[in-house]
Structure formats: structure tokens, C-alpha cells
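Enquirer: Sequence and computational prediction follow.
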Amino acid sequence: MFQTFEASSTPEQGLARLAALRAALPAFGVDGVLVPRADAHQGEYVAPRDARLEWLTGFTGSAGFCAVLPDVAGVFIDGRYRLQVQDQVADVFTPVHWPEIQLANWLKDNLSGSAVIGFDPWLHTMTEIAALRDALDGTDITPRPIANPVDQIWADQPAPPMAPFTAHPDNFAGESHAAKRARVAQTLKADACILTLPDSIAWLLNIRGTDIERNPVPHAFAVLRSDGTVDLFARSGKADGIKDHLGSDVILHVWDDFGKVIAALDGAVQIDPKSCPYAVKQLLGDAPLVEQPDPCALPKARKNAVEIQGSRDAHLRDGAAMVRFLAWLDRESPAGGLTEIDVVKALEGFRRDTNALRDISFETISGAGPNGAIVHYRVSDKTNRAVKPSELLLVDSGGQYQDGTTDITRTMIVGTPAQDHIDCYTRVLRGMVAVSMARFPKGVAGSHLDALARTPLWQAGLDYDHGTGHGVGSYLSVHEGPQGISRRSTIPLEPGMIVSNEPGYYREGAFGIRIENLIVVQDAPQIAGGDDRAMLSFETLTYAPFDRRLIDTGALTPDERRWIDRYHADTLRLLADRIDGPALDWLKAACAPLAADRPA
């Protein structure tokens, strides 16, 4: 009988929970265990039932994992979370800088003699386990699949999400699911393909769900067969309301039949080892496997004309809400009394006033002063800070609308900025503008463009530790692969792909700056005198003013100033009819042309 604890998700519980987990491990025949922030679907976000890493450690970031050994428990986090983790895991767990320090090397350094490290095979991909085993080859450390021991000590672990799935209409999707299934089936390299990513299944079948907070995705597994038919696996009752939408070519199964059905598949089976849980490999046994990327990933990333227009419409609606918020902030903040939570509530209220908001697209980041330097900061009652004069306020937010998903970041000054604020903000803005103006040949990936955003910062010896941009779904996940703009983004950018453009700069203990627009890849027109090489460029989707008080116009090139003035003119033209009263007066002033050769 294992000792159990009530769930409160507070770091103070960490010591007792860690002791209980260690006490449970001998019954599983292991010396240590891995606790990732993952579920069986390997998406970025998890339902409360699967928030094992947060429950154990108190760490709430969207990426990371814990390795629990007899004498040390390391929480592995990347550069986005190194300030956050210090506040959340207290002294119970040891922060480990990842990927600079790899798990295998850390295990070698912290274990002596032979050891068995347990892992839940549903929570790790085939690629992850293969890489770990390769890295540990020649040692006496052995990874072993086990049942999840955290589930044994988590007394009030939430139940799985059970809300029903809904159909996503073709007039928003731009293509029927029958056409999608037929199109994707033609690309398969095997008789059947196993799909585990919720956003891939949602896109393929034109369905949505509420199983992951802020992301309208369904918890399901699917098998796409080479004839375009699909086996869909969902918990009892969740798909009952969409049977007519799915039709006879999509066969519904109960959740527990997934293993039985895939074990009985005939012929070769296609899987994506980077997203497929290791447990699926176990269930498939000796079936011949064809390892290929998820066949829905690229088609989903290439938005069709209907989805792109939907995104434009969603961003104008969202932009009007942002303008009302920014005008409100400028009116209310000088009087004092506002807090980060007040800012979050006000912004969400302006979005809900559109009467089209389905949900916010992620937890709003509202970081005042030094809290803005925490890249993925999430305000709480404990951390809530006043919005003070002469401090920067970073607000990163977005909305889920049925026609599109938005994600926008603006950094504002309350009162009078310091020269350091202006210098750093202008460098971040120049990087954002450089990406926006980019023109590049087909075949170029985000890794080639990442330096454009960083160059103004590099010239001052500055940088930031996150990617410049991520893909964004169409009323789907606000973070969508495989496209992006970062040093690791090797997927060529293609027309229809939506990415964020969000350089930043963060000074620990002082302030954070990030400026973000969403942009969509488009074919670029030919230029007189150029060759006939096919070129691409970006169309800006996001419209809301930049804080002109933070722009040093003397540091801008003529092209940069022209781009900003044109962007502000477009913002006024596109949003003026959606706004009235004092907010419209504020918008007109915010979008006036920049004065040349001096700070605005």
C-alpha cells in the first residue's frame, strides 16, 4: 500500500511527495524514475490528470522533465524557464540546464554501479527512448518501461476529460474531412498509419474538443488506412454527437480497444517515432514499421485560402480588442493601483466583448518590471505585482476564435521610460521589422531567418534564449509544428504557413521586452531586374500599435521607419471602423507617423 497525498500543486508539498515516490520505486524494481511533462498524445499541453510533473515538483512550465534518483531529483528545463524554476521548485529539486546537460550524462554523473531507471512507456516517444538507450550504451544504467508510479501516490488525481467532441464546419476548415483523408492517405508509405497527436486528428477529421485547456483539441487516437478510412478511438460517449459528421468511413471504437486493434493490423504500419509513444511500439510487436513524419503535419501547416482569410478576420477582431485594452491601460495606469492580475482580467474582458471569443489561446502573460524578465511568467495571487510608474509591462496573450487563433505580445511603458528601456526596445523592434520585411527563396527554413531578428541585439552584445517564432494553428494549437523561426527550425517555409515573429530581450531582476506579430508565408511578386527565382515573403496578420514612447527613431534605418509608419497607417485603416470614442482618438495618436531622427 503506497502512501498517498492530496493534490494542491504547491512547491511546499514537494518534499513529502518526493519521499513517497522514492518509497514506491522498489515495488517497481527500479532505482529511479523519469517524470516528464507529457501525456499519451505527446502534445505540448496536458490535461490536469496528466500534470504529474507539476504535481510532484510545483514546476508549471510547458516543457521539462524530472529525473528522480535515490539522492537527487533533477528538474530539466531550457533557457525559457531558468528564472521560473528557481521560484517554483524551492530547494527540494535541483534545476538542470537542458539541453546543455543531457539526461544520459547527468545519470552517469549521479549514479554509481548498476541501476535501473523506470519510465512510463506512454509518456515517452520512441525517439526519446532510443536516444537514451544509445547514450547509455556501455554503462550499467538500464531504462525499463513500468507502470506509472506517480499515479499510485496521487490520491485525488483528476479524472480524464470527458467533454464531447464537436464538428468543425467546412466553411471554417476550407476542406471536407473526406477530401483530407483521401489526400493524406495517398501520401502513406504503409498500409496503415497510427496518429496520436490531438491536433493532427482534429485537423484530419474536422473535429474539435476541450480536452486541453485553451487548445480546442480532442483526446483521441486514430488509424488512417491507405484507402482513406479511419479508425477513431475515444472514451465512451465523447464522439457520439459527431457520428453524422464523421460518416461511415470513420469507424468509432472505445478507448480501451486501441491496443487490440493496432496489434491486429495487417501489413506495414507507419508511425512517427518523434511523436509516437514507446508503448505503441510495444503493442505492435513484430509488425513491420515504417518510420515517417506525421503525415498530417505539413498539410495542416499549409493553411488554405479559407483558413488564411479566417485568420485575417480573427486578427482584426482581436486587434480591435487589443486597441481598447491599450487605450484603457494608458488611461488607467498613471493613477496607480493596477496590478498584473487587473491587466489580465481587463484584456480578457475586451476579448469577450467581441462576442466571438471561444477561449483565450493560452494563459495570459502579464509581467510588470522584473516579472517581465521571466519568459513564460504566469501571474498568481502570490506573485501578483503592481504596475508601477517608469517600469515596463510585458503582455503576451491571444484568443481562440472559430475562424482563427491569435497570439500577440506588446511591451508598454508606464510613465517615462529610461534610456535603457528605449535602447533595448528599439533593438527588439528592429529585429521584428527585419523578419517582417524578409524576402527569401523557396526552400529557406526558419533557421536561416532567425539571425535577422537577433542582429540588432547581437550588435550590442545582447540575445534571448527562446526561438524567434513558432507555428500557429487555425482554431487549433497556438504552438503548431513543424514550421518555426529558430536555430532548430529546418523545415522549409511554404505559402500558407503561419508563424509568430517575436524577438525579445530579458534582463533578470529588471525588465523584459517582447514584441510579437503573427505572419503568414506568401508568394512574393517578381522584382524588375531580378532572375526568375521563386521567392517568398510574409503578410502581417496582427495589427495593434507599438509603444512609440519606447522607439528611438534616430536609431532606425529609413526602411525600418517607413515599414513602421506603413504598419501603423494600415492598423488605423483596418481598425478605425471597429472602434469609437476615446479608444479611436487614442488609436489615431498611436498610429501617427514617427518623427525622424529623434526618440518618439
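Expert: Yep, that arrived.
Enquirer: alpha carbons only for contacts and neighbour counts from here, please
Expert: Fine.
Enquirer: separation between Asn501 and Met432?
Expert: 6 Å (C-alpha to C-alpha, to the nearest Å).
Enquirer: structure B:
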Amino acid sequence: MLMQTHEARLAALREELKRRGVDGFIIPISDEHMSEYVGDYAQRLRWLTGFGGSAGFAAVTLDHAAIFVDGRYTVQVRDQVDEKLFDYKSVPADTLGGWLAEVCADGAKVAYDPWLHTWAWVEALEGRVNPKGITLVPADSNPIDTVWADQPEPSAAVAMVHDDRQAGQSSAEKRAAVADWLTREGHDAVVIPALDSVAWLLNIRGNDVAHTPVALSYVIAHKDGSAELFIAPEKVTPELVRHLGNAVTVRDRAAFETALTGELAGKSVALDPEFAVVGIAQALRSGGAKFVFKQDPTILAKAVKNPVEQQGHRDAQARDGAAVSRFLRWLEVEAPKGGVDELAAAARLQAFRAEDPALRDLSFDTISAAAGHAALPHYKVDDDSNIPIPPGSIYLVDSGGQYAAGQGGGTTDITRTVWVGTPDGMGEPTAEMRDRFTRVLKGHIQIDCAVFPQGTVGGQLDVLARQYLWEAGVDYAHGTGHGVGSFLGVHEGPQRIAKPSGGQAGTGQELFAGMILSNEPGYYKANAFGIRIENLVLVEERQIEGMEGRYLGFETLTFVPLDRKLIDKTLLTESEIAWVDAYHAKVRALIAPQLSGDDLAWLERETAAL
């Protein structure tokens, strides 16, 4: 008999903890690869609590339970998680260590799954709870898996070949570069658990995780240029084996831990502290290997796109821009009638994208946000939260697609904020809406036009996007830009544009030509409206007469009209007006040949000079 209520699931977990002789357990949203998006089999937090957000964790003791989320999910967690079962905790004000110290007695043993947490995470938590007499205990197996009767199996989808011609570089060349790195650093091997790193290194893709085309697998790469791929046998095809060649040994994913414990004794092994979970480090140590924490050598190489990947992005963005433009024209016609809700709008946008045969998936769940929901930067619409898009309001849509290489492949991510009119055509945005939109646009333009010397890090550019909002005494609580993969993860490190304070990962990463980032400043007025303008940009070399040293700037990759109704032209300088007009001219040149009829007429109107 399956347990249908979260109360019953929580009770079953507590019984399992008693059986194991521990006093508590920690439940993250994570998998064995520290992925941002995880397969259904790894959605343990959602199963236990009902919380459907993409970031957060819970802790359960025999007498208490709490769920920890940041400010993005304050509303969502209260809608989805029963307050009678879990206390709501807000990160970073509330800490797991502080909560455990408060609810656990001296001598308590709190378990964690060593395959779902990094070494640094465990060390940091131990530093908080050990002085309070609390011991962290690695679990032999995940207790939720024991009580989750209908837990899905990991995906059995076969791994796909990502042709070397579309990747722009062969796997052999990439493995040779890793081998050179290992030799320089004095290591024998590197363990690569990050799914997108495995996919990039071996030029493979998969269908195992929603929105990210990766295959569940691990790689151990050696300093002689060879590698071992650990992947479930049912995912391996003859085509994959031929593609990988003799230098890559294909092994059962179930043999990975055995390889760590029994085959690397005496070897020096590199591990990325961001992705290598405790279970990997413990297995290496028990097998007599020496591990050293260093950044996975594929991370930076993957972030710097080669010319083939860059052109694939441009091609995908052009077709994606046509789909989004058609959607915005449809929305302008239909939404003022009052019959379009958030889910219907998201579905219609996906349908426009799906007309492209190269589309493989969305790159993330579409943020389709009307009215006050647009003030939640990471809002996720579902059947419970879905509302009609009110005529006479702001609507924000943040979306993207995964387009397969071979037909101009890439990963897109775009946000547009638009005014939804009224049936009589009389409704107008408020002065405050237009002011905030225009200030966001001004910051967006500053990032787009930035020119900076080689050696600049993302954190140094962030203020450019915020300055005009700060002048008005307002700000936004998310980063300005994240890295984007090439038919891979829509959020890809190590580069990032964000405030350098607050421990934001990647803000200290130097920007290199070939990196792709988002440019997405915003503004959010609680319970009223939200604004975000997002394009993707490519870091490129800049030539400046008389320049001393190397300089960089951004090439814009995303081309979809900006909503003219929300622009207050009086707040723009002449150069900013010129930027908008030039941008819209590029939109028209790139997108118009793909449109016809009413769609084309709409585009020409929306891209006319200010």
C-alpha cells in the first residue's frame, strides 16, 4: 500500500531513522553529481515535503522537522508545505547548524547521504554542530529510498553521440588537454562527476535530466589521455562505443565505487570540491588513493566556446527569437481579451518553439508570471498557482530552449516584460512601471556596451546594471548574469556577473573571449509587478585605436523586440535611444525573413525607431 500523505511519509521516515539508530536526517535537492536539475528518482525533498522549488533542503529529527529556503521561495514553500509538519526557515538568516543545535540533545547522531553532499558542506556543518555534542553520520544508504515505495528508477534513455563536427573539437583533443593538465599539476587521474562536464569531455548527450541534455554517468580521466566512462549498460549503443573509440573504456555505472576503492591505490587523484561528493572522497581514501581538491579541468574549457559552438548559438538564437516574437504578437492579441492564463501562455510559447524540428526540450521550466507573480523572480506556475493574465497589467516571461547541434544548436534563455492592454485599448502602464522598466533597460544597455580590459571579473561589471535603479533607491536581489552552455546547462559556471559580496560563486572568475553570459537586470515590487530584461551575450575581443593591452566587450546573441509601451523615452540619453534603435534594426533584419503576415507587420511596428 502506497503512502499518499506527507504526514504518513514523514512518519515512515522517522520509523526508519529509529530502526537505524540515528536521531535525524538531512534531505537536500541533489543527486550524486551535484546537478542543478535532478531526475525524478532524486526528487526526495519533493516527495517528502511537497515542495517543488529548485533550491532548498529539509532536516528531520524524531520530534522536529524544518524546511529551509531562500527569499525566492518564501511564498511557494507556504503554499506547498504543510506548516503542521515542517517549520519554515529562511536562508541565510536561519542556518541548519543553528537549528540542529536548538532541537537536538547532546549526543545526538544526525545522518546524511554522503552521495548527496560535498566535503566542504560536511566540514562546515560539523564545525557548527560538533561543539554542541552532535555527530554527523554518513548513511550506508538513503533512508528515504527505503520508505519511498514507488520511487522512480533512474532514466534508462540511451546516451547520444554529439558529433565532433558539431562540437567543434574532438573528444580526443579534449582528453589530451586534460592529460596535459594532469601532468602539469602532478596528478595521475581526475574524477569527473558533473554531468555536463562528462557530456562535454566525451562529446555525448542524453535525456536523463529534464531541461539538460545529459546522461547519468561518471568519468575517470587519466594522464595518458585515456578515460573510463561509468554508465548503465542499457544506455550504451554500438554507435556510442564506436564514437568513444579505444581510448575510452565503457564500464557499468555500478562499478564506479569499486573502481574508486580498488583501482587507484597510491595514485594522486584530483577532485572538484563543487561536484565531488563525500562518497567519492571516502571511497578514494578507503582504497589508498590520495585526493586533492582542484577545479575540474573541463569547467573553464567548457565555458570558453569554440567558433563552431558560437555559430551554433547564433543560429539557435535566431530561430528562437522568431518563435518568441510570434508568441509576443499572439499574446498582444489574445491576453487583453481576458481568456489567457499563465499556464496557457507558457504552453503556447512552447508550441511556437516546438515547430522547430531541432528543439529537444525547454532549457528550464518557463517562468510565466502575471501581475504580482512577476514580482517573484523565480516563480514557477502550476495548477495551484495559475492565474489569468489580467488586462491592464505587466506580464513577465522567462524561457528558453535546447536546440540540437547539427541544425544550428545551442541553449537559449530570454526574458521579456510586456504590457498587457485592455479590450478597449485605453489601459496604459503607470508612470512608476515605465520608470522602473526604463531604469532596468538603461542598466541592460550599460552591460551590453561595456568594454573592459582582459583580467576583469564578472563581479566588477555588476554595478553597471544597477546604477540607475540605485539612483531611484531600489535594487534587485539576484545576479545580473550567469554562464550558459552549448546545448548543455542553461546555468553554467564558472563565470557570473553579480555582486561580489555574499559568497556568490563565480563573481571572481576572469572573463575570457568565448564565454556566454546572460544580461538580466530587473526590478520587483512585491505583490504588484516585476520587470526583467534578459539577452544572452558573448564575450569577444575588442580593437581600440591606441589601446594598451587586450580589451573585451560583448556581442549580443538574443534578438526579440523590447516593449515600447514600457519605455519612458525622456529617461534615455541620445546614445541609449540610438542603442535601442540599432538593436531593433538588428532584430528586424534577423527575424523578419522568418515571419509573414500579421506577425511580420507586428515585428515591423515594434522595431520602428523610437
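Expert: Cool, got the structure. All figures in this text were calculated on a predicted structure; none of them were measured in a lab.
Enquirer: Quick check: which element contains the residue in structure 1 that Leu125 of structure 2 lines up against?
Expert: In structure 1, the residue paired with Leu125 of structure 2 according to TM-score structural alignment is Leu132. Leu132 of structure 1 belongs to helix 126-136 when elements are defined using DSSP states H and E.
Enquirer: Mean per-residue distance, that helix versus structure 2.
Expert: By mean C-alpha distance after the TM-score superposition for structure 1, the fitted helix 126-136 of structure 1 averages 1.8 Å away from its aligned residues in structure 2.
Enquirer: what about Ala255 of structure 2, neighbour count?
Expert: Neighbourhood size, Ala255 of structure 2 [other C-alpha atoms under 10 Å]: 12.
Enquirer: which ones are touching it?
Expert: By C-alpha atoms under 8 Å, 6 or more residues apart in numbering, the contact set of Ala255 of structure 2 is Phe230.
Enquirer: And it, how far from Arg439 of structure 2?
Expert: 55 Å.
Enquirer: could you say which helix or strand contains His584 of structure 2?
Expert: Short version: His584 of structure 2 belongs to helix 574-591, going by DSSP H and E.
Enquirer: Quick check: next helix or strand after that helix?
Expert: That would be, after helix 574-591 of structure 2 and using DSSP H and E, helix 597-606.
Enquirer: Neighbour count: Asn501 and Met432 of structure 1, which is higher?
Expert: Each of Asn501 of structure 1 and Met432 has its neighbours counted (other C-alpha under 10 Å); Asn501 has more, 31 against 25.
Enquirer: Next, the buried residues of the biggest helix by length in structure 2.
Expert: Longest among the helix segments of structure 2 by residue count, using DSSP state H, is helix 307-334. Applying a neighbour-count criterion of 16 or more other C-alpha atoms under 10 Å, one finds 308-310, 312-332, 334 buried in helix 307-334 of structure 2.
Enquirer: need the contact list for the residue most central in space within structure 1.
Expert: The C-alpha lying nearest the average C-alpha coordinate of structure 1 belongs to His479 (C-alpha atoms, centre = their mean; 3.3 Å). By C-alpha under 8 Å, 6+ apart, the contact list for His479 of structure 1 reads Glu44, His470, Gly471, Val472, Gly473.
Enquirer: ok, back up a step: okay, the angle between the longest helix of structure 2 and helix 574-591?
Expert: Calculated by axes from the mean of the first three to the mean of the last three C-alpha atoms, to 10 degrees, helix 307-334 of structure 2 forms an angle of 100 degrees with helix 574-591.
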